[in-house]
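Novice: Next comes the sequence, and after it the predicted model I'd like to discuss.
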Amino acid sequence: MALVTLQRSPTPSAASTASTATTNAGEDFGSDDERRLNQSLSESFFMVKGAALFLQQGSSPLSQKVHPHHKHAGDLPRHLQVMINLLRSEDRIKLAVRLESAWSDRVRYMVVVYSNGRQDTEENILLGMDFTNKESKNCSIGMVLPLWSDTKIHLDGDGGFSVTTAGKTRIFKPVSVQAMWSALQILHKVSEVSRRYNYFPGGMSLTWTGFYESCISSDQSCINEWNTMRDLETTRPDSPALFVDKPTERERTERLVKTKLRSIMMYKDLENITSKEIRTELEQHMNCNLKEYKEFIDNEMLLILGQMDKASLIFDHLYLVRSTPGIY
């Protein structure tokens, strides 16, 4: 885990304000004003491998504890700085999660961006950000998804989840179990905000989404990957239970999965392993194919992770506590 503080580039109007203050009030006042400007433009993030969670805006007396080169941060601080510079000055990144890609050299992030809307309430959208490779100093937007009041989140049973809103579905596969956990925590919270304020297409909310839609500039192959649809599956109806007082074969298997899954997760680095890799090891332990249990395994994995994940000390007197998100 790491705490990283990044600096936003000041907008021309903000920079000119600081310059005017220096001219009108003298050198001492100007330096104070510039310092306040720099503080207001700094943003702090709590990072695990593959995910960055926004902590605060502005400076903190505890900023001395920031570790920008922590081993868990990797390329994320540098990528995050590039992504921040694509935003409007009034918007903020709430969460950035690195995703798997069909292209080995491509780097993709699902980014939750929030702003105050016309009604002075919190509004959130998802952006898909693309880097051509991990060394790239530039990124582009390949997807924009406003989060309306009908937003639903579903585990896909294969190490990822889908977000459906206003008839659009997008699929995301974080690079690790820990990154998926972070993503689900935030997504359930922001979708609840949309429901609370009843955001709907054509209303007064989320009108600023158009700015980012006009900025979509990723290669077509990147855009196609953001628009990938889940495979169609044919499901068979459950067979009637002949003996309700006896556990079915599925129930017996699920009980065994719970036991084996917990023992595997206790000894794994959850920041460097995907749920698909955990399921593969589980299949090896149980010597059977668990494809039809994918969604059950993902749900159990999150439940176990929530039970394992104790409060983390961030600063003196400040703990990060993660609660288990509801599964829709």
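Specialist: Noted; the coordinates are in hand.
Novice: hey, let's count contacts and neighbours off CA atoms from now on
Specialist: Will do.
Novice: Okay, strands next: where are they in the stretch 101-250 of the chain?
Specialist: Assigned by DSSP state E, counting those that start in this stretch, the stretch 101-250 of the chain shows strands spanning 107-116, 122-131, 140-146, 152-155, 161-165, 168-172.
Novice: one more structure, for comparison:
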Amino acid sequence: MPKPIQLAPAAKPVLIPSPVKIASFALALLLCIGVLVYGLLPGLLAVCLGYLWAAALAGEGRSKGLRLSPTLAAAVVVLLPLLGLGLLLANAKGMAFGAVGQYQALMHLLAGTVLEIRQKLPADLASHLPAELIAVQVWLADYLKSKAQALTGFGTAGLHGFLLVYVGLVVGALIEGTRVGGTSAPLRFAIRQRAGHFIEAFRQIVIAQFWIAAINTLCTALFLLVALPLFGVNMPYVSALIALTFFAGLIPIVGNLVCNSVLALAGVSISPAVGLSCLLFLIAIHKTEYVINAKILGKQINTAAWELLAVMFIGEAVFGLPGLVAAPLYYAYAKKELQAARLV
């Protein structure tokens, strides 16, 4: 079990006055809400990631192995993304635009599949579909086409997103690289406590979800690239489906539902039998994921699936997609603060 993260140890035990602690919680709440209101969630997540990356390179909590100085660790975190971007631009010209075009084509394929679902199903089964389903098909097809059209402006949005994430990485790395000694200033100490709990929540839920998404993506890639071709089935837009599985899988529960629906629809676009095989595969992999989630995530934050679904539903209703993504992290942070106060 890793040691809880502390941004800076206190020079001596500090008794935090109640008003100061309340002020630190108020500042944390304003930060969390402001991040969602002004679209800064990628930057906040990058700050946490940059700090954890730099702390890992500096060997925090590790007595053996390679350990860099905090300043050098921060420099590595700042420079490596620029080096990676340079190599990508030098060796993969047009790859980003090709990927966007591939996702646009995939959205149009799914929209066409939704509209033609009755023609693709056996006549006996199609006759039992309610007439009201036609309106749902048209709405879903129009929604998918609108998402394909929205990808046209991905270039500018992608550049803005990269800059926001990179600035966040720099800030997180500098927090570790410019660490100072303990402080007895009450408000500063309280804010460091809040930040330490937030980053620990990030480490527990987001990093764990990364491994869950990676395992899910590996299984999906084996299914699409190995299992289906053995039966002479070649799924369209395989690379886009695999990438979508990973990035959507970073969002607990809901992300899996999204990529599973896309994968099943892509299978139906070939034939109902392929769509059924995709559905059976997804059921099997989800049974495995229950064990993985319980092992990786459940034991760390002691959170049930219904709790995550409830907070994600509220987050999406209030703040849209950013609220959906941030809800599990915010909930894990709130729970950690309550646990630290011995209230839960």
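Specialist: The structure has been received and is ready for your questions. Note that this is a predicted model, so its numbers are computed, not measured.
Novice: Put one on top of the other, what's the TM-score?
Specialist: With the length set by TM-score structural alignment, normalised by the length of structure 1, the two chains reach a TM-score of 0.22; 134 aligned residues with a C-alpha RMSD of 7.2 Å.
Novice: where along the stretch 201-344 of structure 2 do the helices fall?
Specialist: 208-222, 228-230, 238-249, 254-270, 272-293, 299-301, 305-319, 321-340 (DSSP state H, counting those that start in this stretch).
Novice: Next, work out how far apart Glu192 of structure 1 and Ile186 of structure 1 are.
Specialist: Separation of Glu192 of structure 1 from Ile186 of structure 1 (C-alpha to C-alpha, to the nearest Å): 10 Å.
Novice: Next: Lys152 of structure 1.
Specialist: Between Lys152 of structure 1 and Ile186 of structure 1 the computed distance is 13 Å (C-alpha to C-alpha).
Novice: List the residues that contact Leu244 of structure 2.
Specialist: Residues near Leu244 of structure 2 by C-alpha atoms under 8 Å, 6 or more residues apart in numbering: Cys259.
Novice: if we can go back for a sec, do you know which of the helices of the stretch 201-344 of structure 2 lies nearest Leu110 of structure 2?
Specialist: Go through those one by one with C-alpha to C-alpha and the one that ends up closest to Leu110 of structure 2 is helix 254-270, at 6.3 Å.
Novice: Who are the packing partners of the closest one?
Specialist: Using 3 or more C-alpha pairs under 8 Å, 6 or more residues apart in numbering; DSSP states H and E, the elements in contact with helix 254-270 of structure 2 are helix 95-115, helix 238-249, helix 272-293.
Novice: So which of these is the most surrounded?
Specialist: Mean neighbours per residue, mean count of other C-alpha atoms under 10 Å, is largest over these for helix 238-249, with a mean of 20.
Novice: Please give me every residue in contact with the spatially closest residue to Val258 of structure 2 that is not a sequence neighbour.
Specialist: When the adjacent residues along the chain are set aside, Val258 of structure 2 lies closest to Ala248, with 7.1 Å between them (C-alpha to C-alpha, 6 or more residues apart in numbering). Applying C-alpha under 8 Å, 6+ apart, one finds that Ala248 of structure 2 lies in contact with Gly255, Asn256, Val258, Cys259.
Novice: ok, now with 10 Å
Specialist: By C-alpha atoms under 10 Å, 6 or more residues apart in numbering, the residues touching Ala248 of structure 2 are Ala213, Thr217, Val254, Gly255, Asn256, Leu257, Val258, Cys259, Asn260.
Novice: tally of neighbours for Phe172 of structure 1?
Specialist: Residues lying near Phe172 of structure 1 (other C-alpha atoms under 10 Å) number 24.
Novice: Can you tell me how far it is from Val48 of structure 1?
Specialist: The span separating Phe172 of structure 1 from Val48 of structure 1 equals 18 Å under the rule C-alpha to C-alpha.
Novice: most remote residue from structure 2's center?
Specialist: The centre of structure 2 is farthest from one residue, Asp124, which by C-alpha atoms, centre = their mean lies 41.1 Å away.
Novice: Helix or strand: which one has that residue?
Specialist: For Asp124 of structure 2, the host element (DSSP states H and E) is helix 123-126.
Novice: Nothing else from me, thank you.
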